[in-house]
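1. Any chance you could fold what I've pasted below:
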Amino acid sequence: LQGEEAPITVAFTVCYLGAAVLQVAILLYVADLIVRLMWRRNLDPDNFSIPYLTALGDLLGTGFLALCFHCVSLVQSLGL
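-> Just a heads-up that it's a prediction; the model follows:
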């Protein structure tokens, strides 16, 4: 993508904010599950859960951002 091909529009901003809120909600839920599981297994959650959560955050963030670009492109192609 070139800079002029992807302007920041209202549609993209709304889509991005929705994706960010969804990502945080999913990460908080998964963090709660993983930390409880680590405590049950007598493992330190700081050492064992953080790598999984950061990897999941990267995966979700990249996927949701790609989905935002795709949705905005679709909306623009339909002329909405």
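2. use CA for all of it now, contacts and neighbours both
-> Will do.
3. How about the contacts made by the most centrally placed residue in the chain?
-> Centroid-nearest residue in the chain, with C-alpha atoms, centre = their mean: Gly61, separated by 3.1 Å. Counting by C-alpha atoms under 8 Å, 6 or more residues apart in numbering, Gly61 touches 20, 23.
4. can you pull the buried residues of the one helix or strand it maps to?
-> Per DSSP states H and E: Gly61 is located in helix 50-78. For helix 50-78, burial by neighbour count (16 or more other C-alpha atoms under 10 Å) applies to 53, 56-57, 60-61, 64-65, 68-69, 72.
5. how distant is that helix from the center of its chain?
-> Once both centres are worked out by C-alpha atoms, centre = their mean, to the nearest Å, helix 50-78 turns out to sit 6 Å from its chain's centre.
6. structure for this one too, so we can compare:
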Amino acid sequence: MNSQIKSKLITEFSWLLGIIIASAALEYAIIEIFDLHPILGVKIQGLIGLVVIAYIIRMIARMGKQGVIVFDDDEEESGERE
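-> The predicted structure follows:
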């Protein structure tokens, strides 16, 4: 089970790193090509930050659904149903 968690975490964090690198490259390209106002650059960074946070939440939920991570609430619900 421990190796399953480790491999899943490595996979998910590599996806997260890829998303961060791609979004940073896209942000840089947009700012340089279109010569945007600095305020718009900050708004783009905020949007990228929200995408990264959303991916982290989705990653944790998916790992919980697959059984890689067990949440305390899941244990309580399964104990009440049995």
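7. Looking at structure 2, name the residue matched to the residue nearest to the centre of structure 1.
-> Aligned by TM-score structural alignment, Gly61 of structure 1 pairs with Ile56 of structure 2.
8. and what of Phe12 of structure 1?
-> Per TM-score structural alignment, Phe12 of structure 1 is aligned with Ile5.
9. ok, its match - how many residues close by?
-> Ile5 of structure 2: 14 surrounding residues under other C-alpha atoms under 10 Å.
10. Could you check how far it is from Tyr55 of structure 2?
-> Using C-alpha to C-alpha, to the nearest Å, Ile5 of structure 2 is found at 18 Å from Tyr55 of structure 2.
11. The match of Gly61 of structure 1 and Glu75 of structure 2, how far apart?
-> Ile56 of structure 2 sits 22 Å away from Glu75 of structure 2, taking C-alpha to C-alpha as the criterion.
12. repeat for Val52 of structure 2
-> Remark: distance between Val52 of structure 2 and Glu75 of structure 2 (C-alpha to C-alpha) = 28 Å.
13. Next: Ala54 of structure 2.
-> Ala54 of structure 2 is 25 Å from Glu75 of structure 2, by C-alpha to C-alpha.
14. Also Lys43 of structure 2?
-> Note on Lys43 of structure 2: its distance to Glu75 of structure 2, by C-alpha to C-alpha, is 41 Å.
15. Over to Ile60 of structure 2?
-> 16 Å.
16. repeat for Gly49 of structure 2
-> For Gly49 of structure 2, the distance to Glu75 of structure 2 - C-alpha to C-alpha - is 32 Å.
17. Let me see the contact set for the residue in structure 1 sticking out farthest from the centre.
-> Here the centre of structure 1 is the reference, and by C-alpha atoms, centre = their mean the most remote residue is Asn42, at 29.3 Å. Listed by C-alpha under 8 Å, 6+ apart, Asn42 of structure 1 has no contact partners.
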